[in-house]
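Chemist: Sequence first, predicted model second:
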Amino acid sequence: MHNLDLFAEPESTPINVIDYDGLVEYHGLLIPAQEANQYFDALLQKIEWQSDQANIFGKQILTKRKVAWYGDKPFSYTYSNSTKMALPWIDELVTLKGIVEDKTGTKFNSCLLNLYHTGEEGMAWHSDGEKDLLKNGAIGSLSFGAERKFSFKHKRTQKTLSVSLQHGSLLVMKGETQSHWLHRLPPTKKVDSPRVNLTFRTIDEDRGNLDNC
């Protein structure tokens, strides 16, 4: 496994995390520490967190990890055989969305948030290729709280690599990344504090997945 040695200071030029079959850019620290602390506290308090549902060996279970789904409209989003309806943006999400859009030059219309209470909560290998999402659309991943390792594995070659996502940092997955790479948040006993992750996404409205259409 390749681990990237990333600088603690903000990067003017993003680091390309993967070698081929897609593009993953790590922009480093996007939100200054004091502001990141404020956003972290606000998100913990104001987001309508709910336990996620996962299908494991044919059984639906509730995860310790909490999730929330927000968007421009009441978009439906289905993954792991569970469908969620987007809630209206709160002010902090609108501001953060604008910051990520300015940095990446990409417009997003939705955001899936995850709350991991400790390092023992993680995410298994998967790719974000659900039919609701714009094909090959960018996903902007903004992290707050505990620094966690984020891993990638190529679907064909099985090559793996990892990057540490810092408090206030931005990672962007784009192009054919979801078609060729899996990613996960490995659990660890070395982290005992929470992490909040925001993944700004683009729902493909042409697929007619709005409940009010």
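Modeler: Great, that's in hand.

Chemist: CA only for contacts and neighbour counts going forward, please
Modeler: Will do.

Chemist: Please list the outside residues in contact with stretch 11-18.
Modeler: Leu4, Leu23, Val24, Glu25, Tyr26, His27, Gly28, Leu29, Leu161, Val163 (C-alpha atoms under 8 Å, 6 or more residues apart in numbering).

Chemist: Next, give me the two most distant ones among the residues you listed.
Modeler: Greatest spacing in these, by C-alpha to C-alpha: Leu29 and Leu161 (19.9 Å).

Chemist: who's more crowded, these two?
Modeler: In this view Leu29 and Leu161 are compared by other C-alpha atoms under 10 Å, and Leu29 has more residues nearby, 22 against 18.

Chemist: residue boundaries of the helices in this structure?
Modeler: 33-46, 91-104, 177-180 (DSSP state H).

Chemist: what residues does the shortest one touch?
Modeler: Here helix 177-180 makes contact (C-alpha under 8 Å, 6+ apart) with Asp21, Gly22, Leu23, Val24, Ser127, Asp128, Gly129, Asn136, His154, Lys155, Arg156.

Chemist: Neighbours of Thr78, how many?
Modeler: So Thr78, with other C-alpha under 10 Å, has 14 neighbours.

Chemist: One more: Ser143?
Modeler: 27.

Chemist: Could you pull out the buried residues of the strand ranked longest in the chain?
Modeler: Longest strand in the chain, counting residues (DSSP state E): strand 59-71. Neighbour-count burial for strand 59-71, counted by 16 or more other C-alpha atoms under 10 Å, picks out Lys64, Arg65, Lys66, Val67, Ala68, Trp69, Tyr70, Gly71.

Chemist: Repeat that for stretch 43-57.
Modeler: For stretch 43-57, by 16+ other C-alpha under 10 Å, it's Leu43, Ile47, Trp49, Gln50, Asp52, Gln53, Ala54.

Chemist: how far does it sit from the chain's center?
Modeler: Mean C-alpha position of stretch 43-57 versus that of the full chain (C-alpha atoms, centre = their mean, to the nearest Å) differs by 13 Å.

Chemist: Use this one as the comparison:
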Amino acid sequence: MDLFADDTSLTPIPLEDGELWFQQRLALDLAPDEVMRRLLAETDWRHEQIHVWGKWHAQPRLSAWHGEASYRYSGKTFHPQPFTALQRHLRQAVELATGRRFNSVLLNYYRDERDSMGFHADDEPELGPEPAIASLSFGAPRTFILKHRSRSHTLKLALGDGSLLLMAGTLQRHWVHGINKERTPRGPRINLTFRLIA
């Protein structure tokens, strides 16, 4: 099922086994293209290696970890860089829209249609049993895919420039999510996933 929304407030998307909320355009006092330009220039992007199925692989995207706590996933511990002024500004807007608190952010830079994110759940112990993950996107739209772990349910959502997605409740326990490579040419995209690390 493909889902598209045109609202300007965070709205729930009906979903079994978890909570999913979507806002087409987060209210910001900066234009999305200005945010994109600054994120590209102000972030120390890294091409990280991760451990998957017993082997080390280069991630098919660039990334950066900022905030107040270290984070471990895919066999590697990521030590944070401090929040930038822009990241703090975006975090405040996300916290206002979601009513949640966040102390860390993972930034992913998808350079073109060849960059992707494998299917996974954000279920690391330091996120807690029912983590809230707020995903903020800038740049070219990409299709975000959710697959249920035990049922033949799939959801697809177009994450466009300035969109906000909130995953919460038991969603990470029952669903995996990812971004596939695409055949159609795509421009650059930056995604920020805000988290609360215990």
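Modeler: Happy to help now that I have it. Everything numeric in this text was worked out from a predicted model, so none of it was measured.

Chemist: Superposing both, give me the TM-score.
Modeler: TM-score of the superposed chains, computed with TM-score structural alignment, normalised by the length of structure 2, equals 0.94; 198 aligned residues with a C-alpha RMSD of 1.6 Å.

Chemist: quick one on the thing from earlier: and the longest strand of structure 1, what does it pack onto?
Modeler: For strand 59-71 of structure 1, the packing partners by 3 or more C-alpha pairs under 8 Å, 6 or more residues apart in numbering; DSSP states H and E come out as strand 50-56, strand 82-85, strand 87-88, strand 110-116.

Chemist: returning to that earlier point: please produce TSV containing the buried residues of strand 59-71 of structure 1, extended by distance to Phe144 of structure 1.
Modeler: Conversion of the buried residues of strand 59-71 of structure 1 to TSV gives the following (distance: C-alpha to C-alpha, whole Å):
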residue	distance to Phe144 of structure 1
Lys64	18
Arg65	15
Lys66	15
Val67	14
Ala68	15
Trp69	17
Tyr70	17
Gly71	20
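
Chemist: coming back round to it: turn the helices and strands packed on strand 59-71 of structure 1 into JSON lines, including distance to Gln178 of structure 1.
Modeler: Shown next, in JSON lines, are these (distance: least, C-alpha to C-alpha, whole Å):
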{"stretch": "strand 50-56", "distance to Gln178 of structure 1": "20"}
{"stretch": "strand 82-85", "distance to Gln178 of structure 1": "20"}
{"stretch": "strand 87-88", "distance to Gln178 of structure 1": "25"}
{"stretch": "strand 110-116", "distance to Gln178 of structure 1": "16"}
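
Chemist: The ones you listed: which one's closest to Gly98 of structure 1?
Modeler: strand 110-116 (11.9 Å).

Chemist: so stretch 89-105 of structure 2 aligns onto which residues of structure 1?
Modeler: Alignment of stretch 89-105 of structure 2 against structure 1: residues 95-111, by TM-score structural alignment.

Chemist: Could I get the buried residue list for the matching stretch?
Modeler: If you call a residue buried by 16+ other C-alpha under 10 Å, then stretch 95-111 of structure 1 has these buried ones: Leu96, Lys97, Gly98, Val100, Thr106, Phe108, Asn109, Ser110, Cys111.

Chemist: Need the distance between the two termini of it.
Modeler: End-to-end span of stretch 95-111 of structure 1 (C-alpha to C-alpha, to the nearest Å): 13 Å.

Chemist: So what touches it?
Modeler: Around stretch 95-111 of structure 1, the neighbours that count as contacts under C-alpha under 8 Å, 6+ apart are 69-72, 86, 138, 140, 170, 198-203.

Chemist: what two of those residues are the furthest from one another?
Modeler: The widest separation within the contacts of stretch 95-111 of structure 1 (C-alpha to C-alpha) is 22.4 Å, between Ala86 and Leu170.

Chemist: Which one's more surrounded, the two?
Modeler: It is Leu170, of Ala86 of structure 1 and Leu170, that has more neighbours when counted by other C-alpha under 10 Å, with 26 against 20.

Chemist: What's the match for that one in structure 2?
Modeler: In structure 2, Leu170 of structure 1 lands on Leu164 (TM-score structural alignment).

Chemist: right, and that match touches Gln24 too?
Modeler: Yes - between Leu164 of structure 2 and Gln24 there is a contact under C-alpha atoms under 8 Å: 6.5 Å.

Chemist: ok so, going back, could you provide the buried residues of stretch 95-111 of structure 1 in a markdown table, with additional columns for distance to Lys59 of structure 1?
Modeler: Formatted as a markdown table, those follow (distance: C-alpha to C-alpha, whole Å):
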| residue | distance to Lys59 of structure 1 |
| --- | --- |
| Leu96 | 36 |
| Lys97 | 35 |
| Gly98 | 38 |
| Val100 | 36 |
| Thr106 | 37 |
| Phe108 | 33 |
| Asn109 | 31 |
| Ser110 | 28 |
| Cys111 | 26 |
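
Chemist: Thanks again, I'm all set now.
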